[in-house]
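> Build me a model:
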Amino acid sequence: MKKTSISLAVTLAAVSSQAMAFGAADARSTAMGGTGVASSNYLMAPFHNPAQAVHYTGSDDFGLLLSLNLGAHDSDDLYSKIDHFQQIDEELEYNSQDAALQQEWRDALRALDNGSLNVDTNIGLAVAIPNRHLSVNMFANANVATIAMTDVADSDLVGTPDTENMQSTVQGMIGGTVDVGVALARAFELPFAGQRLSVGVTPKAQHIVAVNYKNTVAGFEDDDFDLGSEYQEKTVFNADMGLSYMPTDYLTVGFAAKNMFAQELETNASYGSQATFLVEPKYTAGIAFNSRFLTVAADYDISKTRYFKEVEHETQFARFGAELNAWDWAQVRAGYSMSMTDYAQDTVTAGLGFKPFGAFGFDLGAFYGEDNNYGVSAQMVLTL
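You can find the predicted model right below:
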């Protein structure tokens, strides 16, 4: 179990350097509760709804976006408990006959039972060329989900601690996707005054990576919990699609289907166990009111998101967000993300945007929830 928390961070950074993550895929969306299906613009469209690639102003001819997001949920305070257990375990090696220390060791081990730590990260890059004939957005996007779990055996809690023959285990699983594709969208005027319908599709190459590492608490080594030579990978074709309906100039109703072709990737075997990383279709509906100075949006996940077949961990959210826009020079954003399952917590979000010279800008976003649930997001934008 040595340096488990450090190993998680190192592994996550190694995977993230290829690309991106979970939750909101850009800083504006993070600050607005994770909304974007009906409120994103042409630059963020591939991350939320490809049909939104037609949402640009007359002065937009080119756009570039680079986004980084990181979130963690340590509901059991596993990070601190692991550190505490490591200290006691090291002391016990030199004072193995200390009865008080033995009991403290058992208490610290018992506190780790059924603990979990979830970390998600995201890196996105988009280059967009909007126009009235066919809006195009070329993008690269990487999502990485990391889950660490502990399972304490009753036999380790009885009698004299035997650190050499422990049955309690730690399991870490990493699954990620790297998407490279192009979002294509076209708007159509409907035979009703002022109403439009836009349709978007995103063909993409999807590289899937997964790794599994399980060992006893005593035998868990941080150097072994990384991609190394044990990871499994495959490259497949996948696609997203989306619709956006504008009954008026100020109201948008959207629908997005991400990863329309379900994929699975079985991890390597470790300590007699394997895991199966899932890439399943995700369906989301949204609605947004948008004026020059105010945007109000809401999204709802129609489907739940699972990460590993063998782990009872799934997420589903209802999201709400608002943005105050000061003549496109500065933005203030806030939102709320409501969890629809027991595996995640509600979060409050906020953020700022700055674009003082009309071309270059940057955005910051953050979210916070109970039980050590927090995240940050930042992005740079260039529009011409």
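> Please count neighbours and contacts with C-alpha atoms only from this point.
Will do.
> so the nearest residue to A257 once chain neighbours are set aside is in which element?
Leaving aside its chain neighbours, A257 sits nearest to Y283 (4.6 Å; criterion: C-alpha to C-alpha, 6 or more residues apart in numbering). Using DSSP states H and E, Y283 maps to strand 282-290.
> thinking again about what came up before, verify the contact between the residue nearest to A257 and K258 for me.
Yes: look at Y283 against K258 with C-alpha atoms under 8 Å: they come within range, at 6.5 Å.
> Between those two, which has more neighbouring residues?
K258 (24 against 20; other C-alpha atoms under 10 Å).
> And the strands in the stretch 151-300 of the chain?
169-189, 196-216, 232-246, 251-258, 263-266, 276-279, 282-290, 294-301 (DSSP state E, counting those that start in this stretch).
> Let's compare: structure for the following, please.
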Amino acid sequence: MAKKISMSKRFSQPAVFTVLFSVPLGALAAGNYYDARNDAMGGTGVASSTYGTAVLANPALMTKARPEDNVSIILPAAGVQLTDKHKLIDKIDDLTDSVDSYQDIANSGSFTPADYPRVQAAAGDLASQLRGMKGNQASGTAGVAFAVTVPNEVLPFAFVTKAYGTANVRAAVSQSDIDYLQGVADGTIFPLPGDEDRLTSAGLGRGAIVYDYGVAVAHEFTIAGQPVSFGVTPKLQKTYLYNYSASVYNYDKSDFKKGRYKNDDTGFNIDAGAATDLNDNWTLGVSAQNLISRDIETKEISGFKDTYQIRPVVTPGVSFHTDRLTTALDVDATPTKRFKTQDQSQYAGVGAEYRLLSWLQLRAGYRADMKSNDTNVVTAGFGISPFNKVHLDLAGMKGDDNTWGAVAQMNFTF
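Okay, the predicted model is just below:
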């Protein structure tokens, strides 16, 4: 008969995400940051960001501050996006109930023939749950950012701290587990002590959290009579990687605290950008994030390890703007790299903002993966900015495959 499975040792995806983001995050966004205004506008921002949020999308745009603009503080911007096509979260919750039911009967004390129908029913329920979650996976991204931007006419600068992360969880269900439990349910297999050793289904996952600590500067130059702004953000980059393999029947989240699945790496990187106004209504921009490529290996767990790849992401963008309306288009010129075993993504976004009142902005957009490996999302949001001193921005994202996301941001200007 299967051994008792402690109720404290449950495989639950919420616990997994809590562990993977057990830092002040509380996902990968299309880029390496979340910004409520930009994300509501389809993830654009290379040519349309405000001077106070430019440090996140394109530091060159810090030069676009007006003489009357003051110090801007992001405190904070935070976002999350989850994709759970097969509703794995709910299935895992159901699985834990089935595991508990099976182990309660198996460890009820003396086992008599009268108990066998209950064992069969519990085994059949557990087999059905495993069958339903076989091959399922879920993924999530999260991010948070803090920034202080000091505008001036000579060398605007900003201090920025941000963290962004991605996690993927997969249910690796063994067919032999399903066959064994179904055999118990059908009465063709009689459970014996030690049979639990044949149950090998596991939860597998990878996660990465990257911290950036940087100082951005920008300056406007005149090139062939055309004003062109350049910005650069050198930054310290700290990366935490998670690679885990845990039995579905014997999961214990305290193992993560022992560092068995976790390793880290520290390095240097740099973001850069450029922007120019073609006239009063059109702005062109280009940003390049993580110009220094880095490959970081996870720990080897159960014979498996992966490589997290940080690669340059170059994105040109264009914006059309009037007193009330701003529209923007950004298209990645390079793919987004994550773990080596994952498919690449390459995003394009389009969005608009309409300033309905001096203190109320409405936004909408659409973001697509041109490689069709990530879910396309519709985006929307709004901003409230009373007296132009306090700015509250909210955004939401919704896509196929049970994908949703949300971003909240507070900005203050002094």
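> what residue of structure 2 matches up with the residue nearest to A257 of structure 1?
The alignment partner of Y283 of structure 1 in structure 2, by TM-score structural alignment, is V314.
> go on, F139 of structure 1?
F139 of structure 1 maps onto V160 in structure 2, by TM-score structural alignment.
> What's the local residue count around that match?
With other C-alpha under 10 Å as criterion, V160 of structure 2 counts 21.
> how far apart are the helix or strand containing it and its match in structure 1?
Secondary structure assigned from DSSP H and E places V160 of structure 2 in strand 157-172. Superposing on structure 1 and averaging over aligned pairs (mean C-alpha distance after the TM-score superposition for structure 1), strand 157-172 of structure 2 comes out at 1.0 Å.
> The stretch 51-200 of structure 2: helices as residue ranges?
54-57, 88-106, 116-133, 175-186 (DSSP state H, counting those that start in this stretch).
> Any chance of the ones you listed in TSV with mean neighbour count and distance to G165 of structure 2 as columns?
Listed next are those as TSV, based on neighbours: other C-alpha atoms under 10 Å; distance: least, C-alpha to C-alpha, whole Å:
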stretch	mean neighbour count	distance to G165 of structure 2
helix 54-57	28	15
helix 88-106	19	19
helix 116-133	20	25
helix 175-186	19	32
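> Indicate which one of those is closest to G140 of structure 2.
The closest of the helices of the stretch 51-200 of structure 2 to G140 of structure 2 is helix 88-106. By C-alpha to C-alpha, the value is 11.8 Å.
> quick one, that closest one and strand 157-172 angle?
Going by axes from the mean of the first three to the mean of the last three C-alpha atoms, to 10 degrees, helix 88-106 of structure 2 is angled at 50 degrees with respect to strand 157-172.
> for helix 88-106 of structure 2, packing partners?
Applying 3 or more C-alpha pairs under 8 Å, 6 or more residues apart in numbering; DSSP states H and E, one finds that helix 88-106 of structure 2 contacts helix 13-20, helix 116-133, strand 137-150.
> and if we set it to 10 Å?
helix 13-20, helix 116-133, strand 137-150, strand 157-172 (3 or more C-alpha pairs under 10 Å, 6 or more residues apart in numbering; DSSP states H and E).
> want to try TSV for the ones you listed, with distance to T341 of structure 2 as columns?
Listed next are these as TSV, based on distance: least, C-alpha to C-alpha, whole Å:
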stretch	distance to T341 of structure 2
helix 13-20	18
helix 116-133	21
strand 137-150	14
strand 157-172	11
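> what's the closest of those to A30 of structure 2?
Per C-alpha to C-alpha, nearest to A30 of structure 2 of these: strand 137-150, 9.7 Å.
> Roughly how far does the alignment partner in structure 1 of A216 of structure 2 sit from N137 of structure 1?
Alignment note (TM-score structural alignment): A216 of structure 2 maps to A183 of structure 1. Per C-alpha to C-alpha, to the nearest Å, A183 of structure 1 is found 5 Å from N137 of structure 1.
> do the same with L101 of structure 1
Separation of L101 of structure 1 from N137 of structure 1 (C-alpha to C-alpha): 60 Å.
> what about the closest residue to P247 of structure 1 other than its chain neighbours, how many residues close to it?
Excluding the flanking residues, the one nearest P247 of structure 1 by C-alpha to C-alpha, 6+ apart is Q195, at 4.6 Å. Other residues near Q195 of structure 1 come to 14 when the count uses other C-alpha under 10 Å.
> ok, now the one 10 residues further on?
Counted by other C-alpha under 10 Å, the residues lying close to A205 of structure 1 total 18.
> how close does it sit to V236 of structure 1?
To V236 of structure 1, A205 of structure 1 is 6 Å away according to C-alpha to C-alpha.
> For the aligned residue in structure 1 for Q346 of structure 2, give me its contacts.
Matched by TM-score structural alignment, Q346 of structure 2 corresponds to Q316 in structure 1. Going by C-alpha atoms under 10 Å, 6 or more residues apart in numbering, Q316 of structure 1 touches 282, 284, 300-306, 337-344.
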